[in-house]
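A.B. asks: give me a model of this one.
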Amino acid sequence: MQQEIKTSRTARFTVFSILLLVMLLAACGVNKDKPSETSSITPQATNTESTETAAGSSETPSPSGTEQPKTRTVKDDLGRNVEIPVAPKRVIAGEFASELLAVGVTPIGAGDNSFKIIFTQKEMAGVEKIGDPPNAEKILELSPDLIIAPTVFQEIYPEPMEQLAKIAPIFYVSFDQDPIYDIFPKIADLVGKSTEAKQWIADYEKEAQTAREQVKTAIGDDTVTIFRVEKGRLRVYLNRNFAGYMLHSGLQVHPPEAVAAEIEKNKNGSAFEISLEKLPEYAADHMFIIVRGEGDDQGAFQEIEKSALWKNLPAVKNNKPHFLDTDKYYGSDIVTIRETMKEAVEMLTK
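C.D. replies: Here you go, the predicted model:
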């Protein structure tokens, strides 16, 4: 009898051991296939290292498993530390709308100059105009989480900008720097699009290199300069707007010595005024001329055309003055630079 009981207990223990082993194996299989919830990390959460960016920004690392920071501190071109959203969604562009569009970000509002850029007018459809000077009431209605403005706004619109600072953080950008290699990366970093900016720049550099080779083959070491004629004023453009950057930094054509000396004084300068008598000193083998198509500016240019001084310029004698569309060449933004470069190549290589 005792032997039967012992045998029965042994059998039950054996069955229980087998069941326990099966359950343990099943549990191991589940754990292997399903990661622990407490150790899971999203792609966004992995980017917690302290970084220094083109805009002078830094983030503080967060302990593993804690909520990621919603803001970060960046240094603008006024040297101010500005706290901005890590991922701004509603951006106002006092200027620099083209730079935002180039990385796939459409501002919710923009200053008047942004709507004058011929090459981005379609993309600006639906963007609200904030006025010039910026209208604080209009901007308040738009509820921005970031405002990007040129430093000159603080100089010429101090009171409106003081009001805007109460609505959203303002990041100031100076025009006195390279538009493609300085301004553009800063703007892209603000909205988390540094990778897109690097790709845009890489594509631009390939286009620019091809364009330079074409122009070099066509005109060799000929000089090129840009003039704008207005009523009562004649200006020579340097290395920024109205094709200045596109020609001198993009295509890297040679300016006359007098113009090169002015560029040397101010690498990011816009323009300087000369008298009509000085025109031959600043003229070049190829001359880009900017004159509005109607009004007093056109009348002023017609007077210059009649002068012997104009007719004796080498570029005029050789039929090499090139007339630019004022509205098309107006901007100093990166999209205008890239697009007008294509047209300038056609003009210089004909």
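A.B. asks: please count neighbours and contacts with C-alpha atoms only from this point.
C.D. replies: Fine.
A.B. asks: strands of the stretch 151-300 of the chain, start to end?
C.D. replies: Assigned by DSSP state E, counting those that start in this stretch, the strands in the stretch 151-300 of the chain fall at 170-173, 224-230, 233-237, 271-274, 286-290.
A.B. asks: packing partners for the third one?
C.D. replies: Meaning strand 233-237. On a contact count with 3 or more Cα pairs under 8 Å, 6 or more residues apart in numbering; DSSP states H and E, strand 233-237 meets strand 224-230, strand 271-274.
A.B. asks: picking that back up, nearest to residue 11, out of the strands of the stretch 151-300 of the chain?
C.D. replies: Nearest to residue 11 among the strands of the stretch 151-300 of the chain is strand 170-173; the distance by Cα to Cα comes to 79.2 Å.
A.B. asks: next, the structure of the following sequence, for comparison with the previous one:
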Amino acid sequence: MVQLFKNFKAMLLVSAVLLVLLIISACGGTNVQEQAGENKPANTQQTENNKAESAEASESATTKKVTDDLGREVEVPVDPQRIIAGEFASELLAVGLKPIGAGDNSFKIVYTLDQMEGVEPIGDPPNIEKILDLQPDLIVAPTVFFEIYPEQMEQMNKIAPVFYLSFEQDPIYGIFTKLASLVGKEQEADTWIKGYEEEANTARAQLKESLGEETVSIFRVEKGRLRIYLNRNFAGYMLHSGLQANAPETVKAEIEKNPFSSAIEISLEMLPEYAADHMLLIVRDEGDDKSAMEEIEQLELWRSLPAVKNKRVHKLETEKYYGSDITTIRETMKETLKMLTGGKIQ
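C.D. replies: Modelled structure (predicted):
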């Protein structure tokens, strides 16, 4: 009996120990689960916080890094407020931005001159003191400035970030779109381009209907120099790319051979080779250039040209056709269309 009682006590002791172990194990499991449960939301919350902070930092960033046409990485303002436009004032105006300063050529564009009130000319070469006084936060300059004004450009780069644009690209789908992206005005540029393309497509169809396969070429006459404009910049882009006028085969060959050239110089004796059924002339109505044109008009070589015989020579106003900016391209395209169609297109 005593032995049985001892065995019973031993069994109770073992049971008690097992019960305690089970309780401890259950509590430990609960704590692990609770700890895991607590850690998971904490990690998720931290991730969400990091994302929010990253988004906030992105939204609050005041500068961005871009690459200009010289291959330079430049840190520029995301939202520039005081821009010196160099030769690109017309393009900035087209997207609703008015520069604080611009190069001298920007003040020769008749189509945007009324919008340039209050814009300071920075001179040519650029006047560093004036630029310093203007306190720009962004300077846009043609790559040619880097070549011909190296000292001034080095000084300007210390005043504000300088972004270089090359003229050796399409003025609308190259220069304009890059500039719009630089200043955060892509949507405004897209709207402008769509409007231009609608006008250009209509003008091309009207020109084709009026002229058929007749050819058109455009020349610049100066004292001692005769140039024919190709398909890059100046009025050549308007004629050959905007209106897509049919050019003489010799001109087409030059455009293909010199895709980045605005014009080529030819001798007077070569004029008949590049002459077209319709000839557009850019010549100043005064001074030596006017005298040079008057001398040419007295030559038999000139008088024998088909366009001269058929009275299809059109003299263009130098002031209007001087620029190669997008506004000049668009407006002179309309005027040239009227000229070539005899005013039939309104």
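A.B. asks: re earlier: can you lay out the helices and strands packed on strand 233-237 of structure 1 as JSON lines showing distance to residue 342 of structure 1 and mean neighbour count?
C.D. replies: Conversion of those to JSON lines gives the following (distance: least, Cα to Cα, whole Å; neighbours: other Cα atoms under 10 Å):
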{"stretch": "strand 224-230", "distance to residue 342 of structure 1": "16", "mean neighbour count": "23"}
{"stretch": "strand 271-274", "distance to residue 342 of structure 1": "23", "mean neighbour count": "16"}
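A.B. asks: whichever residue in structure 2 pairs up with residue 92 of structure 1: how many residues sit nearby?
C.D. replies: Matched by TM-score structural alignment, residue 92 of structure 1 corresponds to residue 84 in structure 2. The number of residues packed around residue 84 of structure 2, counting by other Cα atoms under 10 Å, is 29.
A.B. asks: again, but for residue 18 of structure 1
C.D. replies: Neighbour count of residue 18 of structure 1, defined by other Cα under 10 Å: 12.
A.B. asks: for it, list the residues it contacts.
C.D. replies: The neighbourhood of residue 18 of structure 1, defined by Cα atoms under 8 Å, 6 or more residues apart in numbering, contains no residues.
A.B. asks: quick one: which helix or strand includes the counterpart of residue 54 of structure 2 in structure 1?
C.D. replies: When structure 1 is aligned by TM-score structural alignment, the residue opposite residue 54 of structure 2 is residue 63. When secondary structure is defined by DSSP states H and E, residue 63 of structure 1 falls outside every helix and strand.
A.B. asks: mind putting the helices and strands packed on strand 233-237 of structure 1 into JSON lines with distance to residue 265 of structure 1?
C.D. replies: Rendered in JSON lines, the data for these read as follows (distance: least, Cα to Cα, whole Å):
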{"stretch": "strand 224-230", "distance to residue 265 of structure 1": "17"}
{"stretch": "strand 271-274", "distance to residue 265 of structure 1": "12"}
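A.B. asks: relative to residue 289 of structure 1, which of the ones you listed is closest?
C.D. replies: The closest of these to residue 289 of structure 1 is strand 224-230. By Cα to Cα, the value is 5.0 Å.
A.B. asks: what range in structure 2 does the closest one sit on?
C.D. replies: With the alignment judged by TM-score structural alignment, the segment of structure 2 matched to strand 224-230 of structure 1 spans residues 216-222.
A.B. asks: contact partners for residue 143 of structure 2?
C.D. replies: Under the criterion of Cα under 8 Å, 6+ apart, the contact partners of residue 143 of structure 2 comprise 69-70, 164-167.
A.B. asks: just the buried residues out of the residues you listed, in PyMOL syntax.
C.D. replies: The buried residues among the contacts of residue 143 of structure 2 can be selected in PyMOL (16 or more other Cα atoms under 10 Å) with this line:
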select buried, resi 69+164+165+166+167
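A.B. asks: now do the same for residue 182 of structure 1: its match in structure 2.
C.D. replies: For residue 182 of structure 1, the aligned position in structure 2 is residue 174, judged by TM-score structural alignment.
A.B. asks: ditto for residue 293 of structure 1
C.D. replies: So residue 293 of structure 1 corresponds to residue 285, using TM-score structural alignment.
A.B. asks: I appreciate the help and will end here.
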